[in-house]
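# I'll drop the sequence and a predicted model, then ask my questions.
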Amino acid sequence: MDVVTLLIDRQDRAWQHRANCMGVDPDLFFPERGASTREAKAVCRGCVVREECLEYALANGEKFGIWGGLSERERRRLRRQRVLSAQQRTALVS
């Protein structure tokens, strides 16, 4: 990885330092299958960088854990909705 890529990557993740989850046990955000996600989502609920966190997870294909207040299943659903919306917009323009 070159220096420019490293610096850009660092800037792209600067939001992480303002996240509510800083200092919280990371295991909370990666619960066992079937375990409650309620506590992790509560931490995310009032977070000022929730949107950045969610977009990071979507852009990087995070398959596990709670990101931006959404579980893996919820992120998959959101991805599908976005794809369908983009397809519909494209169909309208064509």
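Nice, thanks for sending it over. For clarity, every value in this text was computed on a predicted model and none was experimentally measured.

# use CA for all of it now, contacts and neighbours both
Fine.

# Give me the most central residue, the protein.
The residue lying closest to the centre of the chain (C-alpha atoms, centre = their mean) is Leu54, at 2.5 Å.

# For that residue, pull up the helix or strand it's in.
helix 50-59 (DSSP states H and E).

# Second structure for comparison follows:
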Amino acid sequence: MPTVARLATRLTALRSAHPPFIQEPGLPCKNPDNDPDLWHSRNNIQLLQAQALCRTCPFVDECADWALTTQQQHGVWGATTAKDRKQATRQVNA
């Protein structure tokens, strides 16, 4: 049976990992024309721009699911912000 420390280590590894589809060609988050800092901005306009770009991605739903599953606490993933994911988690746990 895994110890609490081992489970915490696994969760940390999952949080820092990238989704498996991130290497697919043509993803908006990997487009060199898009500012990579856009996905981690604190500026609401830039967050909205990042979300709009995410919605053009064929993996938007998978990315959002991955971010929820791995409890990503920063950045825009699957057109969701950290705040969106935190609210979704609260609703599920309520």
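Thanks, I have it. All values reported here derive from a predicted model rather than from experimental measurement.

# Identify the residue range in structure 2 corresponding to the helix holding Leu54 of structure 1.
The aligned range for helix 50-59 of structure 1 in structure 2 is 60-69, by TM-score structural alignment.

# Please compute how far that stretch lies from its chain's middle.
Put simply, stretch 60-69 of structure 2 sits 7 Å off its chain's centre (C-alpha atoms, centre = their mean, to the nearest Å).

# What lies in contact with that stretch?
19, 54, 77-80, 85, 89 (C-alpha atoms under 8 Å, 6 or more residues apart in numbering).

# same thing but at 10 Å, please
The contact list for stretch 60-69 of structure 2 (C-alpha atoms under 10 Å, 6 or more residues apart in numbering) reads 11, 14-15, 18-22, 27, 51, 53-55, 57, 59, 71-82, 84-86, 88-89.

# Of those residues, keep whichever come out buried.
Those of these that meet the buried threshold are 14-15, 19, 27, 51, 53-55, 57, 59, 71-72, 75-82, 85, by 16 or more other C-alpha atoms under 10 Å.

# what about the match of helix 50-59 of structure 1, how far off from structure 1?
For stretch 60-69 of structure 2, the mean distance to aligned residues of structure 1 following superposition is 1.0 Å (mean C-alpha distance after the TM-score superposition for structure 1).

# Buried residues, that stretch. List them.
Applying 16+ other C-alpha under 10 Å to stretch 60-69 of structure 2 flags 60-61, 63-68 as buried.

# Among the residues you listed, which one sits closest to Arg42 of structure 2?
Ala67 (18.0 Å; C-alpha to C-alpha).

# Can you tell me how far the closest one is from Trp39 of structure 2?
Here Ala67 of structure 2 is placed at a distance of 13 Å from Trp39 of structure 2 (C-alpha to C-alpha, to the nearest Å).

# ok, now Asp65 of structure 2?
From Asp65 of structure 2 over to Trp39 of structure 2 (counting by C-alpha to C-alpha), the distance is 17 Å.
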